[in-house]
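> Quick check, what structure comes out for this input:
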Amino acid sequence: MLNVIYTLLLRFEESRAQKTIIEKVNIDEVLDNLEIFYISEKLKYTCAYLSWNKMTKLNFSVENIDDLLIRAQQNKYNNIPPIAIYLTILFAKLITETINTLMNLLNYTNIRSS
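Got it, this is the predicted structure:
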């Protein structure tokens, strides 16, 4: 009889201990922080990659940059400093490249028309 009571108490304590461990680890918060870290790192390396690409004059393409921009521009990431900073740098690089391309095109059309 004592053995049965001891076994039941042991199972109850194990169950309670597992629940408190799970309650202490907030899975949603961990996943959100991992997502923030992933997006921040991806933006950082994309900015570095675009800078290296420009300095070395190699024309590598950055894949999935549109998906990254969509994810990084979500409202829940507006207050995250690394995401805001790298997103601003990335936009500056992309806009500069677009302006340079348009200026080259304009120069080319001016040369062709004269």
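> For the rest of this, base every contact and every neighbour count on C-alpha atoms.
Noted.
> before we move on, which element is the residue most central in space within the chain in?
Nearest to the geometric centre of the chain sits Ile39, at 0.6 Å (C-alpha atoms, centre = their mean). Secondary structure assignment for Ile39, by DSSP states H and E: helix 27-56.
> List the buried residues in that helix.
Neighbour-count burial for helix 27-56 flags 36, 39-40, 42-44, 46-47, 50 (criterion: 16 or more other C-alpha atoms under 10 Å).
> I'd like to know which elements it is packed against.
Here helix 27-56 touches helix 65-72, helix 81-113, going by 3 or more C-alpha pairs under 8 Å, 6 or more residues apart in numbering; DSSP states H and E.
> what separates Tyr108 from Glu41, distance-wise?
Distance of Tyr108 to Glu41, computed by C-alpha to C-alpha, to the nearest Å: 38 Å.
> Also this sequence, please, to line up against the first:
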Amino acid sequence: MNFIENFFAKYSQEQIEKWFKQVCLAEAISWLFLFSAMVWIRYDRDGLLPTIYIIIIGNIHGLFFTLYLLLLFNAKKIYKWDDEDTVFALLAGFFPFATIWVDKKLARFDREE
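Got it, this is the predicted structure:
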């Protein structure tokens, strides 16, 4: 994990917060597009366009998911999360639209302890 910490050390805390919030939203939106791709491919299994669409959207969603996981460790330090909060935030990446919850509830400085 030192590699990740060293990489993000050159950026300010405000910049990392901004990126984390944007990635949380982008990851949730990419879930929506991924669901639309799955519905489209279900009704048109042999079509070329749905196949291309799901490949592109799947790769974009994978990118945002990876960025979310990378920024999660920096967000843990910034927001002073304990292990329980970190596990919830980590698991939220695996459920549709749960990263919005992380952005709105966990990623705040004024949370009641």
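> what's the TM-score here?
In this superposition the chains share a TM-score of 0.36, using TM-score structural alignment, normalised by the length of structure 2; 56 aligned residues with a C-alpha RMSD of 3.1 Å.
> picking up where we left off before, can you redo the helices and strands packed on helix 27-56 of structure 1 as a markdown table with distance to Thr20 of structure 1?
Below are the helices and strands packed on helix 27-56 of structure 1 laid out as a markdown table (distance: least, C-alpha to C-alpha, whole Å):
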| stretch | distance to Thr20 of structure 1 |
| --- | --- |
| helix 65-72 | 33 |
| helix 81-113 | 33 |
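> would JSON lines of these with mean neighbour count be doable?
Below are the helices and strands packed on helix 27-56 of structure 1 laid out as JSON lines (neighbours: other C-alpha atoms under 10 Å):
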{"stretch": "helix 65-72", "mean neighbour count": "13"}
{"stretch": "helix 81-113", "mean neighbour count": "13"}
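> ok, the residue nearest the centre of structure 2 to Ile16 of structure 2 distance?
For structure 2, the residue sitting closest to the mean C-alpha position, by C-alpha atoms, centre = their mean, is Tyr68 at 3.7 Å. Distance, Tyr68 of structure 2 to Ile16 of structure 2, by C-alpha to C-alpha: 11 Å.
> ok, residues contacting stretch 13-20 of structure 2?
For stretch 13-20 of structure 2, the external contacting residues (C-alpha atoms under 8 Å, 6 or more residues apart in numbering) are 8, 68, 71-72, 74-75, 78.
> one more time with 7 Å, if that's ok
Applying C-alpha atoms under 7 Å, 6 or more residues apart in numbering, the external contacts of stretch 13-20 of structure 2 come out as 68, 71.
> list the buried ones in that stretch?
Residues of stretch 13-20 of structure 2 classed as buried by neighbour count (16+ other C-alpha under 10 Å): 16-17, 19-20.
> Now distance to Leu90 of structure 2 and secondary structure too, for the residues you listed, in CSV please.
As requested, the buried residues of stretch 13-20 of structure 2 are arranged in CSV below (distance: C-alpha to C-alpha, whole Å; DSSP: H, G, I helix; E, B strand; the rest coil):
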residue, distance to Leu90 of structure 2, secondary structure
Ile16, 17, helix
Glu17, 16, helix
Trp19, 17, helix
Phe20, 13, helix
